[in-house]
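*Asks:* Any chance you could fold what I've pasted below:
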Amino acid sequence: DDGRTSRPPGVKASKAIGKKAVVDGKDVAKYQTMWTIRKQDLEIKERMSKMKLLEKLYEKQEPLLEFEEALNLKLITELMSN
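*Replies:* Prediction:
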C-alpha cells in the first residue's frame, strides 16, 4: 500500500454500472410470455384480414376477374387448412 486512498467511481463509471443489463430469470420469462402473446395476436389479425378480404370478394356483385378468382381460391384453402 503506497498511502493512496481509493477514489470513488466517477460520474461516467457510475452511470455505466447503472446501465448494465441485469438478466433476471423473471424478466426473460416475462419477455417470452409477452412475445408469445404478441405472435398470437399478429396471427389472429392476419387471419381476420384474410377473412375480410374473402368477404369482400363474396359480396362483389359482378363476376370475379381471373386474379380475384385465384385469390379467392387461395384464401379459402389457407383459411380451411388452419
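*Asks:* only C-alpha atoms for contact and neighbour calcs from this point on.
*Replies:* Will do.
*Asks:* Quick one: list the elements packing against the top helix by length along the chain.
*Replies:* Ranked by residue count and defined by DSSP state H, the top helix of the chain is helix 25-59. Contacts of helix 25-59 with other secondary structure elements, assessed using 3 or more Cα pairs under 8 Å, 6 or more residues apart in numbering; DSSP states H and E, are made with helix 66-81.
*Asks:* For the comparison step, fold the sequence that follows:
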Amino acid sequence: MTDTRSPDNGALPTLTHATGAPVADNLNTMTAGPRGPALLQDIWLIEKLAHFDREVIPERRMHAKGWGAHGTFTVTQDIALGLPPA
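*Replies:* Just a heads-up that it's a prediction; the model follows:
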C-alpha cells in the first residue's frame, strides 16, 4: 500500500464534497434504522452515485474502418534459411 501523505506537513489529504466541505464518513450510509432504506439527506451518497452514473465510457464503433494491403506477395529469396522447423 502506498503512502499518500503530503510532503509539506505529513498529513493525509482530506476527502471533500463538490462544494469543498470535508467528508465525515466515506464508507457508511445514513439509513432509517439498522436495516432501513438509505436517506436522501445523505449528500455524500448522492454525490458518489451521481459521479458514478455520469462516468464516460467510450462506445464501441460499429463500423470501424480497417486497413490492409492489396495485391500479391512474391518471395524473391529463400526465407527458410535460419528459421527453426515448426
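*Asks:* Please state their TM-score.
*Replies:* TM-score of the superposed chains, computed with TM-score structural alignment, normalised by the length of the first structure, equals 0.28; 40 aligned residues with a Cα RMSD of 4.0 Å.
*Asks:* just to revisit the earlier point, for the longest helix of the first structure, the distance to its chain's centre please.
*Replies:* Using Cα atoms, centre = their mean, to the nearest Å, we find the averaged C-alpha position of helix 25-59 of the first structure to lie 8 Å away from the chain's own average C-alpha position.
*Asks:* Tell me what angle it forms with helix 66-81.
*Replies:* With axes from the mean of the first three to the mean of the last three Cα atoms, to 10 degrees defining the directions, helix 25-59 of the first structure sits at 130 degrees from helix 66-81.
*Asks:* count of residues packed around Leu73 of the first structure?
*Replies:* Number of residues near Leu73 of the first structure (other Cα atoms under 10 Å) recorded here: 12.
*Asks:* ok, it to Leu57 of the first structure distance?
*Replies:* Between Leu73 of the first structure and Leu57 of the first structure the computed distance is 11 Å (Cα to Cα, to the nearest Å).
*Asks:* How about Lys45 of the first structure?
*Replies:* Distance, Lys45 of the first structure to Leu57 of the first structure, using Cα to Cα: 19 Å.
*Asks:* just Ile37 of the first structure next, same as before
*Replies:* To Leu57 of the first structure, Ile37 of the first structure is 31 Å away according to Cα to Cα.
*Asks:* So for the two, which sits in the more crowded spot?
*Replies:* With neighbours defined as other Cα under 10 Å, Ile37 of the first structure and Leu57 compare such that Leu57 has more, 17 against 12.
*Asks:* For that one, which non-adjacent residue is closest in space?
*Replies:* Setting aside the residues directly before and after it, Leu57 of the first structure is nearest to Asn72 in space (Cα to Cα, 6 or more residues apart in numbering), at 7.0 Å.
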